[in-house]
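In: can you look at this prediction? I've put the sequence above it.
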Amino acid sequence: MTKSKLYQAVELFEEVLFVGTEVIHREISHNLFEHVSRQQFDLLNSLMIKGPSSPGSLAVLQGVHKSAISNRIKKLLEKGLVEWDANELESDKRSKLIKITAEGEKVINDGNAACFSIIENLFDDVEEEKIDTFIEILTMAKEKLTTKGESKE
C-alpha cells in the first residue's frame, strides 16, 4: 500500500468520525444530553472503556485542563454517575481514581444503543463481507495501537 493511499484512508476516517459524531450527537442529543453534557458523556465513556482513572489522566485523554475535569467529575459525582474508587487507601484525592457507577454505565449503554441504531440504519444495505473486512482492519489497528501504547509505559 502506498503512503498516499494510507493518508487518504486516514483523512477519510477522520472525516467520517467528525461528521458521524455531529450526526449522532444531533440525533440523540434531545434524549441523552438533557441530563449530562457531551463532555460529561465523553468522560463517562472514557471510564467505561479504560476503567478507573486518575483525574490527571482523564484531563490528558480529553485534552483539557485539570480544572475542567475536576468540574466535570464534581457534577458527575453529584448525579451519582461516578464515584471515587473505594480500593484506594490514600485520603489525598490527587492520588485517587474515579470510576463509573452502575447508573453511569446505564447512561453510556443508553447512548450506545441510540448510536448503534443510527449506524445500523446507515449501513443496513452493506454486504456482510465488507463489514467483516472493516472489523478486521479496526481490530488490527487497535492491536497495533495497544502494543505501541504499552511499550511507552
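Out: Thanks, I have it.

In: only C-alpha atoms from now on, for both contacts and neighbour counts.
Out: Fine.

In: in this structure, which spans are strands?
Out: For the chain, the strands defined by DSSP state E occupy 82-84, 98-100.

In: out of the ones you listed, which gets nearest to Ile135?
Out: strand 98-100 (27.4 Å; Cα to Cα).

In: show residues contacting that closest one.
Out: 44, 47-48, 51-55, 81-85 (Cα atoms under 8 Å, 6 or more residues apart in numbering).

In: restricted to helices, list those residues.
Out: By the criterion of DSSP state H, membership of those in helices covers Leu44, Leu47, Met48, Pro55.

In: farthest pair in those?
Out: The farthest-apart pair in these, when distances are taken by Cα to Cα, is Met48 and Pro55, at 14.4 Å.

In: below is an additional structure, to be compared with the one above:
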Amino acid sequence: MDQRIKEAVDLFTEVMVYGTEKVIKSVDHPLWKEYSPEQLQMLKLISKEGQVTSSRLAVLQAVHKSAISSRIKKLLQKELIRIAETEDKRIKMLEITEAGSEVLEQSDRALTEYIEKLMSEQIEDKEIDEFLVLFRKLKEILKMDGV
C-alpha cells in the first residue's frame, strides 16, 4: 500500500473527527444550541437530495434506522421537514420546508464565518485554492464511483 495514501486517509479521518468536535464546541450561534449536529446534517442531506427516504438518510448518516426516526420526528415537529406527496403512497419521501431551508442557511453562514476566520489566520490563499482543486477532484471521483 502506498504510504502517502494511508497518511492521507489518516489525516482526513483526524480532520473529520477532531475538526467536527472543535467546530461543534466553537461555533457560537443559537441554532447550534437548539439543534444537534446530526439534525443539521440531516437537514443538509435532505436539502441536497431534494426528496429522500428515511432508509436513505440512515445510509448517508451511517446510523441505524431507529436513530433516524427520532431525528425525523423532531424535525417534523419543528416543521423543518415534511412528508412529500408521492404517487406511491407506500413510500414516505421527506423534503425540507422553507423554515428548514432558513435554519440551514443560518447554520451554514455561522459555520462558514467560523471556518473563514480559522483559515484566514492560518492558511494562505494559494493553499485554499489547492485545497479546492483537490476536493473538487475527489468529489468527482467519488460521484463517478456511485457513492
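Out: Right, received. Where do you want to start? Since this is a predicted model, take the numbers as computed values, not measurements.

In: just give the TM-score of the two.
Out: Laid over one another, the chains give 0.89 as their TM-score (TM-score structural alignment, normalised by the length of the second structure), with 146 aligned residues with a Cα RMSD of 1.8 Å.

In: quick revisit: return the most buried member of the strands of the first structure.
Out: strand 98-100 (a mean of 24; mean count of other Cα atoms under 10 Å).

In: the second structure: matching residues for that one?
Out: Taking TM-score structural alignment as the measure, the second structure aligns residues 94-96 with strand 98-100 of the first structure.

In: quick revisit: which one among the contacts of strand 98-100 of the first structure gets closest to Lys66 of the first structure?
Out: Pro55 (7.0 Å).

In: just give the closest residue to the closest one, not the sequence neighbours.
Out: For Pro55 of the first structure, ignoring the flanking residues on the chain, the nearest one in space by Cα to Cα, 6 or more residues apart in numbering is Ile69 at 6.5 Å.

In: list the contacts for that neighbour?
Out: Counting by Cα under 8 Å, 6+ apart, Ile69 of the first structure has contacts Pro55, Leu58, Ala59.

In: and if we set it to 10 Å?
Out: With contacts defined as Cα atoms under 10 Å, 6 or more residues apart in numbering, Ile69 of the first structure is in contact with Gln39, Gln40, Leu43, Pro55, Gly56, Ser57, Leu58, Ala59, Val60, Gln62, Gly63, Lys75.

In: show me where the first structure has its helices.
Out: Using DSSP H, helices in the first structure cover 3-32, 38-50, 55-62, 66-78, 102-122, 128-151.

In: still on that earlier bit, got a winner among the ones in helices among the contacts of strand 98-100 of the first structure for most neighbours?
Out: Using other Cα atoms under 10 Å as the neighbour criterion, Leu44 leads those with 26 neighbours.

In: what do we get in the second structure for it?
Out: By TM-score structural alignment, Leu44 of the first structure lines up with Leu43.

In: swap in Phe123 of the first structure?
Out: Alignment note (TM-score structural alignment): Phe123 of the first structure maps to Met119 of the second structure.

In: now do the contacts for that match.
Out: Contacts of Met119 of the second structure by Cα under 10 Å, 6+ apart are Glu113, Asp125, Glu127, Ile128.

In: what's the most distant pair in the residues you listed?
Out: Taking Cα to Cα, no two of those sit farther apart than Glu113 and Glu127, at 18.2 Å.

In: where's Ala138 of the second structure relative to Glu95 of the second structure, distance?
Out: Residue 138 of the second structure: Leu, not Ala. 27 Å (Cα to Cα, to the nearest Å).

In: cool, Gly19 of the second structure as well?
Out: Distance of Gly19 of the second structure to Glu95 of the second structure, computed by Cα to Cα: 28 Å.
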